[in-house]
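Engineer: Below: sequence and its predicted model.
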Amino acid sequence: MLNTLPAQPSARQPRAIVKVAGVIVPAWVRWEVSNNTYYQADTFRVIFAANALPPETDANWLSDQKEAVVEIFAGFPADPMSYSETDLDSLIYGQIDDVEYDPVGTTVTVTGRDLTAVFIDTKALVQYQNFTSSQIAEKLATSHGLTVSGPTTNTPAGTFYAYDHVLQMEERSEWDLLTYLAQSEGYLCYVRGKTLHFEPRPTEPGDPYEIRWSVDEDGLPAANVQDLKLSRSMTVAKGVTVLVRSWHSRQAKDFTAYYPTKGKTIQPGNASPHGSRQVYVIRRGGLTQEAATDLAQKTHREITQHEMNLWAILPADNILTQTAMLRLTGTGTKFDQDYYLDAITRSMSVQNGYLMTVSAKNHNPETVPAL
């Protein structure tokens, strides 16, 4: 496991540093960083006490920033009374979108996104048909001063969207292009710090991060969380079939793909007087039989992952990342299983300390076939 259980009572002394435009700005009273799902920007929000800001970084200085980057560091330094950013972990590096000044409440709030924003806010003016996906990722990253992480791909991008008229529409962003290519390659696409990650999905999950629920002999519950909520979508639990239809003009053929495979035995419980499994139909031009089947499988996975849902608040650490699996144990219900993380929001304040809120999802292995 990533975390150590059972959790032992201990005094925690988390610390944080907030930098704006490369300058450490004290007097923050609360901040939060949300790490979202892949293909989306991570976000931040910092609230400063305006009357406690030093003159060189006061409310006027913050309101005068026309373009600035925020970096938030947090962690558990060996010496909580004397530390620097090198003793902490960088949770986000991103640009400010808005500065809000509340003279009545005497606060200044800055909000923004990580550097995914530079791709979201820039229109893709070139289609790059003759470049591979990895070449396009490198070109776009370099144009914004970022590095790129990931292996070389070989298929020209034009192969993916030659027949996809949606992609040829104007006013699409560079991020639309990158995420489209990543999904076509079966890759993940996200930004961490100053690096664009364009790389394959992990084939094997690492050690899970466990949320453990238990009830003692007196019926008193205990867990390494402050709050926990679980839900199950009964619509998805009935079962899902994805149907992909595609006309390939070059081959002059109409391809059809099902997932699960057409004629596959319906899972027990799906034959219900209240409705059978849901059928999702996708029509996309230019796909081969193999590509249509692959799209059906990927779409099926995306839909069914919304069946089992978990939400929790727990003491924050810097161990849990979006690439980890979250494991719930001890409730004695069907909710005891592994989950894919959907979002992690870490926050720190004088009142509540260092907390994180997590949401996660997955299908129930007894409901749908594994991919």
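Structural biologist: On my side now, so go ahead.
Engineer: drop to CA atoms for contacts and neighbour counts, all remaining ones
Structural biologist: Will do.
Engineer: So which bits of the longest helix anywhere in the chain are buried?
Structural biologist: Among the segments of the chain that qualify as a helix by DSSP state H, the longest is helix 289-304. In terms of neighbour count (16 or more other C-alpha atoms under 10 Å), helix 289-304 has its buried residues at 289, 291-301, 303-304.
Engineer: Next, format these as JSON lines and append distance to residue 234.
Structural biologist: Shown next, in JSON lines, are the buried residues of helix 289-304 (distance: C-alpha to C-alpha, whole Å):
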{"residue": "289", "distance to residue 234": "31"}
{"residue": "291", "distance to residue 234": "30"}
{"residue": "292", "distance to residue 234": "27"}
{"residue": "293", "distance to residue 234": "26"}
{"residue": "294", "distance to residue 234": "26"}
{"residue": "295", "distance to residue 234": "24"}
{"residue": "296", "distance to residue 234": "21"}
{"residue": "297", "distance to residue 234": "21"}
{"residue": "298", "distance to residue 234": "21"}
{"residue": "299", "distance to residue 234": "18"}
{"residue": "300", "distance to residue 234": "16"}
{"residue": "301", "distance to residue 234": "16"}
{"residue": "303", "distance to residue 234": "13"}
{"residue": "304", "distance to residue 234": "11"}
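Engineer: my guess is residue 94 contacts residue 34, does it?
Structural biologist: No - at 11.9 Å, residue 94 and residue 34 do not qualify as touching, with contact defined as C-alpha atoms under 8 Å.
Engineer: take a look at this one as well, against the first:
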Amino acid sequence: MVKDVFTNVVANLVTALIFGVSAYIILYIRMSGITQTIRRVIHPKQRVFALHDLKINGINRLEVSKFLSPLSEHERDILVKFHAARNGSNPHNGSSIRLDGISPVSNDKKEYTAHISKVGFFDFIATNLTAYPANAPIRSFRSQMATLMRSFRTFGLIQQVVNEVHKYGEPKKVEDVLENRSLANIISVSVLIVDATGRIGIVERTNKVAVSSGNFGATCAGTVGDVDFDADNPFESCGLREIKEELNLDLERLHFDGIVVPKQKMQPIFLYHASIDQTWEELFPIMEQARDISFETQAFYAVPVEDIIKFASHTRMTDTAAYQVWQYAVKNGQDNNWYKTLLLPFDVKRYLIPWNSQKDGTK
């Protein structure tokens, strides 16, 4: 009888051990950033919904947003604290601009009016980033366990958001996402800037930023805010403002390339590109004086257009940026075989441009 009890105890311990190891493996895969690395195998076209060949010719500013929060303000703040603790960030609840929809104003559906309204940045964290997370990796065991405990405490709220968001069905195009009133859908812009030698500026974001921390992105990106709301073109206004704040560069115009919604975050993002008549090396003394560069940018790369697809496939690039550089390269006559580039070795660091202060050893 004692032998049977011992056997049962051992069996239960082995079962618990197997269960615990299996749970940790699942947790590690989810939190370690492996899934983000695996996403590089997926072609950029499959990671986003996209709209091209359109012009935004009118802006309809709504006094009351169409957004219907699935949470109370208190519940929203709980999820924001969970997100901040998980990512080690300190987000600020500024006024952001929601894309409530777009409607054609011409029979050929080339010209559109954009309908926009004001919502809070915390609304975006508690809805888009909760229902469609694209989290920064957590590699230490202690931090993973802390995140797991926080997940247990906020599970009910997370499920509440997911259930409300999914009532609108599975999105299959940009318009489906914009019609989902349970998503805050704040607008961001992503700008590719090409220098005089044809090299595209690519930034590696710091871990301080609240969204896409630690990832590689376009030359400049930012969220359309309250300051842009009344501009003739709020989206281009945001792009030009962010370029000044992050890179200390004064540009006059940007070329609009369309709207994408990455399937992680489900956030509407306006794509732009611009060309400058100087090299990145010539501009760096100016860029280093930018207000937000030390907070936003960890490293800066200048990549020739003929190598940009290879660069994107070998870095942890956001879905939006990967799609944007792929689309730009293809439009400029480059080979669009994404999968082939994954199999070839590639030295990313050869395109790194050190800050002048780094060269001097003072940064």
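Structural biologist: Happy to help now that I have it. Quick caveat: nothing in here was measured; it's all calculated off a predicted structure.
Engineer: Overlay the chains and give the TM-score.
Structural biologist: In this superposition the chains share a TM-score of 0.24, using TM-score structural alignment, normalised by the length of the second structure; 150 aligned residues with a C-alpha RMSD of 7.1 Å.
Engineer: Which one's more surrounded, residue 94 and residue 34 of the first structure?
Structural biologist: For residue 94 of the first structure and residue 34, the more surrounded residue by other C-alpha atoms under 10 Å is residue 94, and the numbers stand at 26 against 22.
Engineer: what helix or strand does that one sit in?
Structural biologist: Assessed by DSSP states H and E, residue 94 of the first structure sits inside strand 89-102.
Engineer: Give me the contact list for the next helix or strand after that strand.
Structural biologist: Downstream of strand 89-102 of the first structure, the first helix or strand assigned by DSSP H and E is strand 107-114. Outside strand 107-114 of the first structure, the residues that touch it by C-alpha atoms under 8 Å, 6 or more residues apart in numbering are 41-51, 59, 92-102, 191-193.
Engineer: Just the helices from the stretch 51-200 of the second structure, written as ranges.
Structural biologist: Along the stretch 51-200 of the second structure, the stretches classed as helices by DSSP state H, counting those that start in this stretch are 73-87, 121-126, 128-131, 141-166, 174-178.
Engineer: got JSON lines for these, with distance to residue 113 of the second structure and mean neighbour count too?
Structural biologist: Shown next, in JSON lines, are the helices of the stretch 51-200 of the second structure (distance: least, C-alpha to C-alpha, whole Å; neighbours: other C-alpha atoms under 10 Å):
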{"stretch": "helix 73-87", "distance to residue 113 of the second structure": "31", "mean neighbour count": "18"}
{"stretch": "helix 121-126", "distance to residue 113 of the second structure": "23", "mean neighbour count": "25"}
{"stretch": "helix 128-131", "distance to residue 113 of the second structure": "23", "mean neighbour count": "22"}
{"stretch": "helix 141-166", "distance to residue 113 of the second structure": "25", "mean neighbour count": "15"}
{"stretch": "helix 174-178", "distance to residue 113 of the second structure": "13", "mean neighbour count": "20"}
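Engineer: if we can go back for a sec, who touches both of residue 94 and residue 34 of the first structure?
Structural biologist: Here residue 94 of the first structure and residue 34 have residue 43 as joint contacts, going by C-alpha under 8 Å, 6+ apart.
Engineer: and the longest helix along the second structure, which residues are buried?
Structural biologist: Looking across the second structure with DSSP H, the single longest helix is helix 2-31. Residues of helix 2-31 of the second structure classed as buried by neighbour count (16+ other C-alpha under 10 Å): 28, 30, 31.
Engineer: Which one of those residues is nearest to residue 49 of the second structure?
Structural biologist: The shortest approach to residue 49 of the second structure among these belongs to residue 30, at 23.6 Å (C-alpha to C-alpha).
Engineer: got the helices of the stretch 51-200 of the second structure as TSV, with distance to residue 296 of the second structure columns?
Structural biologist: Shown next, in TSV, are these (distance: least, C-alpha to C-alpha, whole Å):
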stretch	distance to residue 296 of the second structure
helix 73-87	15
helix 121-126	18
helix 128-131	19
helix 141-166	23
helix 174-178	28
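Engineer: Compute the number of surrounding residues for residue 158 of the first structure.
Structural biologist: The local packing of residue 158 of the first structure (other C-alpha under 10 Å) involves 16 other residues.
Engineer: Which elements pack onto the strand or helix carrying it?
Structural biologist: Using DSSP H and E, residue 158 of the first structure sits in helix 157-161. Applying 3 or more C-alpha pairs under 8 Å, 6 or more residues apart in numbering; DSSP states H and E, we find helix 157-161 of the first structure packed against helix 174-185.
Engineer: ok, back up a step: show me what the longest helix of the second structure is packed up against.
Structural biologist: helix 141-166.
Engineer: The helix it packs on versus helix 2-31: what angle between them?
Structural biologist: 70 degrees (axes from the mean of the first three to the mean of the last three C-alpha atoms, to 10 degrees).
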